[in-house]
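K.L.:
Fold the following.
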Amino acid sequence: MPKNYIKKILEARVYDVARETPIDHARLLSARLDNNVLLKREDLQPVFSFKLRGAYNKMYSLTDEERARGVICASAGNHAQGLALAARHMDVKATIVMPRTTPKIKVDGVRSHQAKVLLIGDTFDEAAAHAQKLVAEKGLVYVHPYDDPEVIAGQGTIGVEIMRQHPDPIDAIFVPVGGGGLLAGIAAYVKYVRPEVKIIGVEPEDAACLQAAMAKGRRVTLPQVGLFADGVAVATIGKEPFRIIRQLVDEVITASTDEMCAAIKDIFEDTRSIAEPAGALALAGLKKYVANGGVTGQTLIAIASGANTNFDRLRYISERTEIGEKREAVLSVMIPERPGSFKRFCSAMGKRGITEFNYRYAEGGEAHIFVGLQIAEGSEDRAEVVAALQAKGYPVVDLTDNEMAKLHIRHMVGGPAPASITDELVYRVEFPERPGALLNFLTHLGQRWNISMFHYRNHGAAYGRVLLGLQAKASERREIEAVLDSIHYRYSEETANPAYEIYLS
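P.N.:
Sure, this is the predicted structure:
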């Protein structure tokens, strides 16, 4: 066990700028889950995130000569704001390199602390490379967001507070994982003081670098990571955090985008605060742990780690919440194209609430409707709904877990392509939300292939999402994907997606 961290954590200097945050009882969620659910409210820090602790502790450990040189970091958000505030408090010049895709709320937050902001590149890697260039050229001191013993020790003070604030038995503490600094710091202290307490890391399903490393027994680099929970979108777990985590952490759980959205709603309903996706990640993992293990009567603590989210994202989050709670089923149902079909279908639903209903007249005697239905929490009721509809003669395709259907199809109108559109290939593409990105995308593709379908919707995130149809033969697939590879936009082919085949092909 890395006992050397205990002294470092106990001596960590964080309270010059950070505050001791409360542990709040999630009353509504506790009753629903039949467990004592508690939230450690790190979203209440001055920069609305725990990152301030590690950044300040690292700053305090620097020599006078190092502080005189100035500090620098690459960050898309919370670490940047923490370092900027710490530097202002200590009267140290700070340079923060952020991707151009960083949400304005986070850029403005950094600038409000008088730090110099450089917007470089579209990705964190590009920003980080420029930061390292400035370190070499100007001798600035780089403050890493998680792979540093002083940063880990600063985050570990959260564990000290939890042990002091809740001396009664604790069954498990759930901690969000990006680079691993927070998880390593909390685990190092809690496992030393109360080794019986389970420490469980929680990652997004599409950025599970720790789970991959634990399976391999060594650090691995994911080929790509999801961006919804930008605060934990890390491709490789930190070297020093992993050394600690692999010895002390009991389990690693992953959560989906929909499950994080549901957890954001849970936090709001119990606290009236709005967590960012990474800030609700630990609670999403807690809920999954309870559901998968049939856990009851335990005391479970989740770290509510941050609340820096764009207001624009709330529309998207609210749309996905009911699916995340498994209280909505999204179905494609075929009904006869004749008078009275709607009424008969609604009668088949009984008193079940309809959350969405999309329909367009179709020739040929049959119509596909895209429908959202309220269901009891859990997947069993969803299966029963599908079976009941099929028993009444309705062909049904369950689209509840179909990402393309939820992101695009439900918002699109116009129906299937006309007969003149043949040999269509369909892709989902992500591109950076910045001026010129869409034009760059269309310049590379639109001049070579006819665009037969296009859907884009701004979700207030760093990356935009497009559903794209191109008039192209299957033999041209490699050529298209070579172009997409050349402009470094993430993509996946969706030509065989059943939602596309039903509604748009």
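K.L.:
switch to C-alpha atoms for all contacts and neighbour counts from now on
P.N.:
OK.
K.L.:
you'd agree Gln224 is in a strand?
P.N.:
No - counting by DSSP: H, G, I helix; E, B strand; the rest coil, Gln224 is not found in a strand; it is coil.
K.L.:
Which residue, other than its chain neighbours, is closest to it?
P.N.:
Ala235 (6.7 Å; C-alpha to C-alpha, 6 or more residues apart in numbering).
K.L.:
Please identify the buried residues of stretch 198-217?
P.N.:
198-204, 206-214 (16 or more other C-alpha atoms under 10 Å).
K.L.:
Kindly report the same for stretch 228-243.
P.N.:
Neighbour counts over stretch 228-243 (16+ other C-alpha under 10 Å) mark 228-242 as buried.
K.L.:
which one of the buried residues of stretch 198-217 is nearest Val295?
P.N.:
Distances from Val295 to the buried residues of stretch 198-217, taken as C-alpha to C-alpha, are shortest for Lys198 (13.6 Å).
K.L.:
looking at it, that closest one is touching Asp171, isn't it?
P.N.:
Yes - here Lys198 reaches Asp171: they are 6.1 Å apart, a contact under C-alpha atoms under 8 Å.
K.L.:
measure Ala302 to Gly179 for me?
P.N.:
According to C-alpha to C-alpha, to the nearest Å, Ala302 and Gly179 sit 18 Å apart.
K.L.:
again, but for Leu33
P.N.:
30 Å.
K.L.:
what's the answer for Met90, then?
P.N.:
26 Å.
K.L.:
looking at the protein, which residue ends up farthest from its center?
P.N.:
Distance from the C-alpha centroid of the chain peaks at Pro339, with 44.4 Å (C-alpha atoms, centre = their mean).
K.L.:
That one belongs to a helix?
P.N.:
No - checked against three-state DSSP, Pro339 lies outside a helix; its state is coil.
K.L.:
Please provide the structure for the following sequence as well, for comparison with the first:
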Amino acid sequence: MEKVTLKDIQNAREVIKDIILETDILENVRLSEKTGARIFYKCENLQRTGSFKVRGACNKIASLTEEEKSHGVIASSAGNHAQGVALGAKQAGIKATICMPANAPLSKVAATKSYGANVVLNGNVYDDALAKAKEIQAETGATFLDPFNDKYVIAGQGTIGLEIFEQRSGEVDTVIVPIGGGGIIAGIATALKGLNPDIKIIGVQTANIPSMKVSFEAGKVTSAFNDITIADGIAVKTPGDLTFDIISKNVDQVITVTEEEIAEAILFMMENQKLVSEGAGAVSTAALLSGKYVPNKGENVVCVVSGGNIDINTLYRIMSVALKKQGRRISFIAEIPDVPGSLSKLVSIIANNGANILNISQEKLAEGKFVKKQIVEATIETIDFDQINRIKSDFIENGIKVEFI
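P.N.:
Next up, the predicted model:
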């Protein structure tokens, strides 16, 4: 099996230095205060194409022979590798075809097309797109660019590790990294362990697709899929054998976070750091907010924000989930008497408790057990669960039957 070394990563930095940005490291003061550690963000969401993937893609394209380039390139991607390959191919003057899941965010599909790539949609997860890419490759002879299980790709992603070490002047104790197929964490772990073997590397996956965690625990590459995820950038059912080999040697721990925890992390980052992150980029924050990883006091922790390419419609839905989980938005169905003033009383209870109505609808039912009754459905903005409980108690005291949903 091919090996990736610190030297490979240092060479990759020279190859791609004129293409990629050295992204900022920013301290998240709120998380630092909450944990007692010092928490920093490595902001690859501010990278060209909005994701770290451009690093590995451009390093790989630079390694191709003229013969390989002449056939064009093809790649499979949930969206971010797609944009990296499309940009790299455009700069190299070669044709690119990208296969993406049919449910890939529209923003990622549009961005990939904007770089001049041909986009083919297939299936629901990365693995489905991969199968389609292999099919097209066999027909066209195009050069396949793997998004993670490739020496040059891993080395390109590893340049993030070099930047983290240098930007923090070596003051790094732990780095928390998203895992899908494993390319970014394999590269970062190789770089940082090569510079200081004592640095801890923590990987984070979504619990819906915990393929690397399952593989890590089983000691061999193992597929895993429980459900779809808002973290589409790490929706990989089967990790790579090369990435697994590196991770099994250089990564200290792999943990998982839930979809709700990811949604909360996205909201937290927007409110407290003014950063827009996609689901995959927020899992490192989710690991800290959820307590799945608890740093020591004074520990220097860097969370890699791998990308910011999130569809605005998806972001709206995620915000609704996160606000509900925090007790800041709630919906309910209430049964009130069909008499004048009933709806006014319900609205007054909400207003007197300082909550705000976002939407409300009233339905009068004139048959069965609902004779002389009305059904009201509403969504309200609240401060916390204590406020919700006060509203619920006031409803009950006033004879209003209510179900919070």
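K.L.:
one step back: for the buried residues of stretch 228-243 of structure 1, name the two members farthest from one another.
P.N.:
Across the buried residues of stretch 228-243 of structure 1 (C-alpha to C-alpha), the longest gap, 25.7 Å, separates Phe228 and Glu240.
K.L.:
In structure 2, what residue corresponds to Arg67 of structure 1?
P.N.:
In structure 2, the residue matched to Arg67 of structure 1 (TM-score structural alignment) is Lys69.
K.L.:
Same question for Thr95 of structure 1.
P.N.:
Thr95 of structure 1 maps onto Thr97 in structure 2, by TM-score structural alignment.
K.L.:
and its match, what is it in contact with?
P.N.:
72-75, 117-120 (C-alpha atoms under 8 Å, 6 or more residues apart in numbering).
K.L.:
Next, it: secondary structure please.
P.N.:
Secondary structure assignment for Thr97 of structure 2 (three-state DSSP): strand.
K.L.:
Now do it against Val301 of structure 2, distance only.
P.N.:
Distance from Thr97 of structure 2 to Val301 of structure 2, by C-alpha to C-alpha: 38 Å.
K.L.:
List the contacts of the counterpart of Val234 of structure 1 in structure 2.
P.N.:
In structure 2, the residue matched to Val234 of structure 1 (TM-score structural alignment) is Val236. By C-alpha under 8 Å, 6+ apart, the contact set of Val236 of structure 2 is 125-127, 180-181, 209, 211.
K.L.:
What remains of these once you look at structure 1?
P.N.:
Using both residues aligned by TM-score structural alignment, their matches' C-alpha atoms under 8 Å, structure 1 keeps these contacts from these: 180-181, 209, 211.
K.L.:
could I get these as JSON lines with distance to Ile318 of structure 2?
P.N.:
As requested, the kept ones among the contacts of Val236 of structure 2 are exported to JSON lines (distance: C-alpha to C-alpha, whole Å):
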{"residue": "Gly180", "distance to Ile318 of structure 2": "20"}
{"residue": "Gly181", "distance to Ile318 of structure 2": "24"}
{"residue": "Ile209", "distance to Ile318 of structure 2": "18"}
{"residue": "Ser211", "distance to Ile318 of structure 2": "23"}
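K.L.:
How about the residue nearest the centre of structure 2: what's its closest non-neighbour residue?
P.N.:
The residue lying closest to the centre of structure 2 (C-alpha atoms, centre = their mean) is Ala280, at 1.6 Å. Once flanking residues are discounted, Ala280 of structure 2 sits nearest to Ala231: 4.5 Å by C-alpha to C-alpha, 6+ apart.
K.L.:
Go ahead and confirm that neighbour touches Glu278.
P.N.:
Yes - using C-alpha under 8 Å, Ala231 of structure 2 is in contact with Glu278, at 6.9 Å.
K.L.:
quick one, strands of the stretch 1-150 of structure 1?
P.N.:
In the stretch 1-150 of structure 1, the segments counted as strands under DSSP state E, counting those that start in this stretch are 23-25, 36-41, 71-74, 94-98, 116-119, 141-142.
K.L.:
Please produce CSV containing these, extended by distance to Glu479 of structure 1.
P.N.:
Converted to CSV, the strands of the stretch 1-150 of structure 1 look like this (distance: least, C-alpha to C-alpha, whole Å):
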stretch, distance to Glu479 of structure 1
strand 23-25, 55
strand 36-41, 50
strand 71-74, 35
strand 94-98, 33
strand 116-119, 32
strand 141-142, 41
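K.L.:
Of those, give the one that comes closest to Lys191 of structure 1.
P.N.:
Among these, strand 36-41 sits nearest to Lys191 of structure 1 (C-alpha to C-alpha), with 17.6 Å.
K.L.:
and the closest one, what does it pack onto?
P.N.:
strand 23-25, helix 27-33, strand 299-304 (3 or more C-alpha pairs under 8 Å, 6 or more residues apart in numbering; DSSP states H and E).
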